[in-house]
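A.B. asks: dropping the sequence and predicted coords here.
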Amino acid sequence: MGARRLAAATVVALPFLLGAASGSPDVPADPVFRFGDPDVVESSGLVVVDGLVVTVNDSGDSGRVFVVDPTSGETVGVTSWSPDPVDVEALAPAGAGHVWVADTGDNRRVRDSVSVLRVPVGRGDRTVDPEAYELVYPDGARDAEALVRHPLTGRLFVITKGVFAGSVYAAPPRLRADRPNPLVEVGQAPGIVTDATFLPGGGGVVMRTYSSAHLAAHPSWEQVASWTLPRQDQGEGIALAGSGLLLSTEGARSEVLRVPLPPEARTTDLGSPAWTALRWLALARGLPLSVG
């Protein structure tokens, strides 16, 4: 193998080598459920929708997402579509009963564009024909495993997976299906980000790697805090669930864990427009405002 090919292979393999022995066994975590569906073998994205957990397999699967009841771990619905995606890597909330599916994986950085699809989810199986929205980077192909949606504006952000650092790209405020949608770089991210989620008020974003979590303020994308995550074989999913986070990992019958948010997360989100509005409303009406 030549030096150039060896270097390219190392870049592709390094994230997986880093994930093989990641996390800390000392971090407290509560097991929530274990995926019971034998078809869920590479949980690579995680979203909570209407009390149900939605996940998607990593690259190589057909076009489908799984809806799981967290009380049992059993799949209660599958949404399928065609044609098959290239490399699905993440999910993001998309309003009531829907998720955004991120077909954004590109380990070898050869794709001219990537895409996102908005698909319905819920109990029961369904086959759909979702609209695909093409996204184009301003500076060449990138590999990305994280997609987030701002809870107030609905704007999508793609977070790339660089070895030492990544970038955050904003999609247009309104996506067009009839033409490519240009992405704009708006911030920096840690290296090896495998998934992310906004805090409920939109004032902060939690990005996970195989072994750690990083809280960034929005819209500055400046880092506020970081902490070690529990050990997982190859952790690639994170979702907001109440006052905590759900974490998933690749592997058959893998376990989903729940960890608390750090105090900095609450402080960061209290500076968001949503919480600012709530505080003024509470003051105007003489009501107490607490954050759980």
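C.D. replies: Cool, the structure landed.
A.B. asks: from now on I want contacts and neighbour counts done on CA atoms only, so please keep to that.
C.D. replies: Will do.
A.B. asks: is the nearest residue to residue 132 once chain neighbours are set aside in a helix, a strand, or coil?
C.D. replies: Spatial nearest neighbour of residue 132, chain neighbours left out: residue 117 (4.8 Å); criterion: Cα to Cα, 6 or more residues apart in numbering. Classification of residue 117 by DSSP: H, G, I helix; E, B strand; the rest coil places it in strand.
A.B. asks: residue 117 touches residue 98, doesn't it?
C.D. replies: No: Residue 117 is beyond contact range of residue 98, at 10.1 Å (criterion: Cα atoms under 8 Å).
A.B. asks: can you tell me which helix or strand residue 14 belongs to?
C.D. replies: Assigned by DSSP states H and E, residue 14 belongs to helix 3-19.
A.B. asks: which other residues reach that helix?
C.D. replies: Residues from elsewhere that reach helix 3-19 (Cα atoms under 8 Å, 6 or more residues apart in numbering): 107, 108, 163, 192, 210, 211, 233, 234, 235.
A.B. asks: let's see it at 7 Å
C.D. replies: For helix 3-19, the surrounding residues in contact (Cα atoms under 7 Å, 6 or more residues apart in numbering) are 107, 163, 192, 210, 233, 234.
A.B. asks: gap between the next helix or strand after that helix and the chain center?
C.D. replies: Using DSSP H and E, the next helix or strand after helix 3-19 towards the C-terminus is strand 30-34. Averaging C-alpha positions (Cα atoms, centre = their mean, to the nearest Å) puts strand 30-34 19 Å from its chain's average.
A.B. asks: second structure for comparison follows:
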Amino acid sequence: MIAGSVAALALAGLAASTSSEPPAAQRVSTIRDDRIGEQSDLVASPTHRDLLWLTNDSGDSARVFGVSPRTGRTRAVLTLRTDARDVESLAGGTTSDGRSVLWVGDTGDNSAVRESVVLRLVDEPGSVRSQSTDVVSLRVRYPGGPADVEAMVWTTDHRLLLITKELLGGRVLEVPSSAVDRALAGRSVTRPALAKQVARVSQSFVTDASALPDGRVLVRDYVGVVAYDPPAKGRMRSLASVDLPEQQQGESIAATLDGRYAYAGSEGQVQPLWRVRLPRLPAPERSETPATTRVGQAQRVVRDAVRERPLDWSVVGAVTLLGTVLIAVVAGARRRGRRRR
């Protein structure tokens, strides 16, 4: 009887140990580069396998490290041909024309004294090797004045978002698309572009964020990460949360390209890199039809065009004509929808 019980327990333990369900969090490597002691962010390379980009925060020069999540070793260092004050945020991904880019955010401001901050745009190199690279600068200011920002996201629909680090939740700010487009065209924006608040998150002390491939956004604080729907109509719907492993000063998060996992890192020398399984998220809300989505995109194009040039009758005429077309498109879509029902 005892032998049978022991055998049953052994089989149960074996079944548990061979379960196909991966652990919620797994330590995958350790970052041992003694030049990396103030890790503040992480971005999964959109181009190169086995590569994460990261930066140190205040006190370091303008450089970006490429490390292997599998081994923790540094594979490349990008030296930016510019200066740096307090790099605290990093974002990356592809553009509408297929370029792979990194946005390096010199956005740190613990004392909230900087009237404007600067984002550096870098084309991700085609080869993984240490090199110097030119940058395009985009200067930004915030509504309501200076704020500390440690999280930046380049969304899958090519919006550049910044999230403030505050005690009672963070403000989600969007950099004007006209300024982003100018930077992507290779022209620096030296006159500060005014970011617009588009949502809030409830987390205290947001330290990093990352875009998921389906358009959702991961936002982390010192102890956990929350998945949100993208900003829409002034809000971001929270979908799920995950506790992160205990870390010395956890500040970084990067979603994998398939959206199944996220890498989490910490400040400090010789720090572990964790891979965290993300929960399955509910289906996206379908609040807009394709026709109204196209209308919104066209309206943003017109809005930005009007902002960038003095108002004249040719612009007024173009706006009026486009408005007429948009109304016809929406009316037609609604009529088709009624016929289907």
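C.D. replies: Okay, I see it. These numbers come from a predicted model, not from an experiment.
A.B. asks: could you get me the TM-score between them?
C.D. replies: Once superposed, the chains reach a TM-score of 0.78 (TM-score structural alignment, normalised by the length of structure 1), with 243 aligned residues with a Cα RMSD of 1.9 Å.
A.B. asks: so how far is the helix holding residue 14 of structure 1 from its chain's centroid?
C.D. replies: With Cα atoms, centre = their mean, you get 23 Å for helix 3-19 of structure 1.
A.B. asks: which stretch of structure 2 lines up against that helix?
C.D. replies: Using TM-score structural alignment, helix 3-19 of structure 1 lines up with nothing in structure 2.
A.B. asks: give the aligned equivalent of the residue nearest to residue 132 of structure 1 in structure 2.
C.D. replies: The alignment partner of residue 117 of structure 1 in structure 2, by TM-score structural alignment, is residue 120.
A.B. asks: count of neighbours near its match?
C.D. replies: For residue 120 of structure 2, the count of nearby residues is 22 (other Cα atoms under 10 Å).
A.B. asks: then residue 229 of structure 1?
C.D. replies: Residue 229 of structure 1 is flanked by 23 other residues according to other Cα under 10 Å.
A.B. asks: try residue 32 of structure 2
C.D. replies: Counted with other Cα under 10 Å, residue 32 of structure 2 comes out at 17.
A.B. asks: once you drop chain neighbours, what's closest to it?
C.D. replies: Leaving out its chain neighbours, the residue that sits closest to residue 32 of structure 2 by Cα to Cα, 6+ apart is residue 270, at 4.6 Å.
A.B. asks: quick check: the one you found vs residue 31 of structure 2, distance?
C.D. replies: From residue 270 of structure 2 across to residue 31 of structure 2, the span is 5 Å (Cα to Cα, to the nearest Å).
A.B. asks: and those two? which has more neighbours close in?
C.D. replies: More neighbours surround residue 31 than the other of residue 270 of structure 2 and residue 31, with 23 against 15 (other Cα under 10 Å).
A.B. asks: what's the residue in structure 1 that the more buried one lines up against in contact with, if anything?
C.D. replies: Applying TM-score structural alignment, one finds that residue 31 of structure 2 aligns to residue 35 in structure 1. Contacts for residue 35 of structure 1 were tallied using Cα under 7 Å, 6+ apart; they are 73, 74, 253, 254, 255.
A.B. asks: one more time with 8 Å
C.D. replies: For residue 35 of structure 1, the contact set (Cα under 8 Å, 6+ apart) comprises 68, 73, 74, 75, 252, 253, 254, 255, 256.
A.B. asks: same deal with residue 48 of structure 1?
C.D. replies: Residues near residue 48 of structure 1 by Cα under 8 Å, 6+ apart: 54, 93, 239, 240, 241.
A.B. asks: kindly report the same for residue 44 of structure 1.
C.D. replies: Taking Cα under 8 Å, 6+ apart, we find residue 44 of structure 1 in contact with 55-58, 89-90, 194-195, 235-237, 248-250.
A.B. asks: check residue 148 of structure 1 too.
C.D. replies: Contacts of residue 148 of structure 1 (Cα under 8 Å, 6+ apart): 91, 92, 93, 156, 157, 158, 196, 197, 198.
A.B. asks: want to throw those into TSV with secondary structure and distance to residue 167 of structure 1?
C.D. replies: Listed next are the contacts of residue 148 of structure 1 as TSV, based on DSSP: H, G, I helix; E, B strand; the rest coil; distance: Cα to Cα, whole Å:
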residue	secondary structure	distance to residue 167 of structure 1
91	strand	18
92	strand	18
93	strand	21
156	strand	14
157	strand	10
158	strand	8
196	strand	13
197	strand	15
198	strand	16
